[in-house]
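Chemist: Just the structure for this:
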Amino acid sequence: MGVSSPRNRLLQALPSSELEQLLPQFERVQVQRGDILWSVGDPLDFVYFPEAGLSSNVAVTGEGRRIEVGCFGSEGMVSTASVLGVDRAAHELLVQVGGPWLRIGAEAFRDALRRSPALHELLLHYTHTVMMTVSQTAMSNGAYSVEERLARWILMAHDRLEGNDLSLTHDFLSIMLATQRSTVTLAIQALEGYGAIQAKRALITVRDRGMLCDLAGSSYGPAEATYERLIGPFRKSPTPSPE
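Modeler: Coordinates of the predicted model:
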């Protein structure tokens, strides 16, 4: 038990004295693509702070349809429900790109929140940015085309993953965008035709981030800017336009 040198941006934003007190409570675990760490209604026995990778909170209808309502990587933690004192999951937690995560028991986490006003304030700020992202997703799904929504989602994944290569399948993207797989394929082809991305099987490479930002419009940016104002650096710089 206990870790050193955390690679999670929330933990890195804590004062060093508070981080030193918190780290002995953590253990490092490895998650894999396709893992479902909990389903709707499951008890929240652990709180996780990813150090790499990409995962999604997925809403599940009574008929079994699955739609992403938020994604997170090393900039975040899960579940924000634990920050608010809730002990059961409202969404499914799906790992899209695996990596190391730090975890702490739910009771130890609640004790840490009570002892550390800095941790509590930081995670309330993060919870606010998550709520903003959810509202941006709702606006996006209702007011933007699939191409525009795909551009936004690629930007969000690009912010959370290292490099410009995103290991994402069309099946995952259909859940993320709340649309059919065939529609996702057409949207990917359109973005590739614009020169914004290059697509191969289960891999999307960002070629022109500025173009993706233009395509996404106001569906991308407000939540990210709020994270940067309240917590710290987040968004990637624009990729050079291909010649």
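Chemist: hey, let's count contacts and neighbours off CA atoms from now on
Modeler: Will do.
Chemist: Determine the set of other helices and strands touching whichever strand or helix holds Gln198.
Modeler: In this structure, Gln198 sits in strand 197-200 according to DSSP states H and E. Applying 3 or more Cα pairs under 8 Å, 6 or more residues apart in numbering; DSSP states H and E, we find strand 197-200 packed against helix 181-194, strand 203-206.
Chemist: so which of those is the most packed in?
Modeler: strand 203-206 (a mean of 18; mean count of other Cα atoms under 10 Å).
Chemist: Which strands or helices does it pack on?
Modeler: Looks like strand 203-206 contacts strand 165-166, strand 197-200 (3+ Cα pairs under 8 Å, 6+ apart).
Chemist: Turn those strands into CSV, including mean neighbour count and distance to Ser79.
Modeler: As requested, the helices and strands packed on strand 203-206 are exported to CSV (neighbours: other Cα atoms under 10 Å; distance: least, Cα to Cα, whole Å):
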stretch, mean neighbour count, distance to Ser79
strand 165-166, 18, 24
strand 197-200, 17, 32
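Chemist: this one as well, want them side by side:
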Amino acid sequence: MTSMTSRFEGNHLLTALASAVASLLEPDLEWVELQAGDLLHQAGAEVRHVYFPVTGTISLVSSLEDGSSSEVAVVGNEGMVGVCAFMGDTSALCDAVVQRPGHAFRMGTQALLHHTRRSPELMQQLLAYTQALFTHMAQSSACNRHHALDQQLCRWLLQHLDRQDNTDMLATQERIASLLGVRREGVTSGALKLQKAGLIEYHRGHIHILDRDGLEARSCECYGVVRRAYDKLSFAHMESHAMARNATAPLVVKRSLQSA
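Modeler: From the prediction side, this is the model:
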């Protein structure tokens, strides 16, 4: 029989839940398509739905009154969009814009609140993910302020690459400049440097990653800090399931001895 969590395969936050918890969530989850450019929620507005991406990626963008903006984090199949929904204030902290089209599970905010009150395990998983997300946001802010543009560009490419299953990206220089909060000319110069170094191919909004290891070597430490925060989260999930399996082992041995 197919397990309940296997139905959510593709989103790591959902599949990390025990089957009993996942079965409670299932009636309130719907499968939705995400189109590039879709605004899932806007800063200051009430978050009516949360999203658990499976194949799409969403940029969390902070915007200023003068129209400038920058990406503070990117969310893929490792997590959830709309964490403020269960943290006491359902007003969005920033814009959530679909960067890469795909699919996601969607749940109403009130349903999520209901389930977090019923399930301490769900709340704990969401809080652990939120801690990793806040690390991501804080490190992005520091990176945008202190590191060279080509380093920022490498970090941005790697973080988006981590959240997809191939090495091709669709993003114009204007879009990347907007997400990094820099001038388009800077992105053009940075992309040319990476192309000359044999790390990427770039042509009319199409980016093909040639050398991932080279991008990591050229990136600043911020990529590694954020990656380790999410890796730690994944390890904690695996460790939790391993402990649960080990806890049942003595019972299996006991039954074997009795049958003998």
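Chemist: ok so, going back, mean per-residue distance, the strand holding Gln198 of structure 1 to structure 2?
Modeler: Here the mean offset of strand 197-200 of structure 1 against structure 2 after fitting is 1.2 Å, by mean Cα distance after the TM-score superposition for structure 1.
Chemist: What span of structure 2 is that strand aligned with?
Modeler: Residues 200-203 of structure 2 are the counterpart of strand 197-200 of structure 1, counting by TM-score structural alignment.
Chemist: Residue in structure 2 paired with Leu11 of structure 1?
Modeler: So, by TM-score structural alignment, Leu11 of structure 1 is matched to Leu14.
Chemist: check which helix or strand covers its match.
Modeler: Leu14 of structure 2 belongs to helix 12-15, assigned by DSSP H and E.
Chemist: Likewise for Trp31 of structure 2?
Modeler: In the assignment (DSSP H and E), Trp31 of structure 2 maps to strand 30-34.
Chemist: what stretch of structure 1 does that strand fall on?
Modeler: Counting by TM-score structural alignment, strand 30-34 of structure 2 falls onto residues 27-31 of structure 1.
Chemist: The matching stretch: average distance to aligned residues in structure 2?
Modeler: With mean Cα distance after the TM-score superposition for structure 1, stretch 27-31 of structure 1 averages 0.9 Å from its match.
Chemist: For that stretch, buried residues please.
Modeler: Glu27, Arg28, Val31 (16 or more other Cα atoms under 10 Å).
Chemist: Find the centremost residue of structure 1, please.
Modeler: Centroid check for structure 1 by Cα atoms, centre = their mean gives Phe72 as the closest residue, at 1.4 Å.
Chemist: That one pairs with which position in structure 2?
Modeler: Following TM-score structural alignment, the counterpart assigned to Phe72 of structure 1 within structure 2 is Val75.
Chemist: Correct me if wrong: its match contacts Thr55.
Modeler: No: using Cα atoms under 8 Å, Val75 of structure 2 makes no contact with Thr55, being 10.6 Å away.
Chemist: What is the neighbour count of Lys254 of structure 2?
Modeler: 11 (other Cα atoms under 10 Å).
Chemist: could you say which helix or strand contains it?
Modeler: Following DSSP H and E, one finds Lys254 of structure 2 within helix 221-259.
Chemist: now that helix, how far from the centre of its chain.
Modeler: With Cα atoms, centre = their mean, to the nearest Å as the basis, helix 221-259 of structure 2 stands 22 Å off its chain's centre.
Chemist: Now do the same for Val58 of structure 1: its match in structure 2.
Modeler: So Val58 of structure 1 corresponds to Val61, using TM-score structural alignment.
Chemist: tell me the helices in structure 1, going along the chain?
Modeler: 9-12, 16-22, 80-83, 106-115, 117-143, 146-160, 170-177, 181-194, 209-216, 222-230 (DSSP state H).
Chemist: Serialize the ones you listed to CSV and add fields for distance to Val40 of structure 1.
Modeler: Below are the helices of structure 1 laid out as CSV (distance: least, Cα to Cα, whole Å):
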stretch, distance to Val40 of structure 1
helix 9-12, 25
helix 16-22, 28
helix 80-83, 12
helix 106-115, 17
helix 117-143, 17
helix 146-160, 23
helix 170-177, 16
helix 181-194, 24
helix 209-216, 30
helix 222-230, 25
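Chemist: For Val95 of structure 1, which of those is the nearest?
Modeler: Across the helices of structure 1, Val95 of structure 1 has its closest neighbour in helix 170-177 (10.1 Å, Cα to Cα).
Chemist: Now which residue in structure 1 aligns to Arg118 of structure 2?
Modeler: With TM-score structural alignment as the criterion, Arg118 of structure 2 matches Arg115.
Chemist: what's the burial count for that match?
Modeler: A total of 12 residues lie near Arg115 of structure 1 under the criterion other Cα under 10 Å.
Chemist: List the residues that contact the counterpart of Pro43 of structure 1 in structure 2.
Modeler: Using TM-score structural alignment, the equivalent of Pro43 of structure 1 in structure 2 is Glu46. Contacts here follow Cα atoms under 8 Å, 6 or more residues apart in numbering; on that basis Glu46 of structure 2 touches Thr90, Ser91, Ala92.
Chemist: Let's see that with 10 Å instead.
Modeler: Remark: with contacts taken as Cα atoms under 10 Å, 6 or more residues apart in numbering, Glu46 of structure 2 is in contact with Cys84, Ala85, Asp89, Thr90, Ser91, Ala92, Leu93, Thr109.
Chemist: Equivalent analysis for Leu93 of structure 2, please.
Modeler: 41-47, 60-62, 82-84.
Chemist: What's Gln99 of structure 2 aligned with over in structure 1?
Modeler: Per TM-score structural alignment, the equivalent position to Gln99 of structure 2 in structure 1 is Gln96.
Chemist: That match contacts Val58, doesn't it?
Modeler: No: between Gln96 of structure 1 and Val58 there is no contact under Cα atoms under 10 Å: 11.4 Å.
Chemist: what residues are shared contacts of the two?
Modeler: With Cα under 10 Å, 6+ apart, Gln96 of structure 1 and Val58 have common neighbours Cys71.
Chemist: of all the helices and strands packed on strand 197-200 of structure 1, which lies closest to Gly217 of structure 1?
Modeler: Closest among those, using Cα to Cα: helix 181-194, at 14.3 Å.
Chemist: The helix holding Leu14 of structure 2 packs against which elements?
Modeler: helix 19-25, strand 49-53, helix 120-146, helix 221-259 (3 or more Cα pairs under 10 Å, 6 or more residues apart in numbering; DSSP states H and E).
Chemist: deepest of those, which one?
Modeler: strand 49-53 (a mean of 25).
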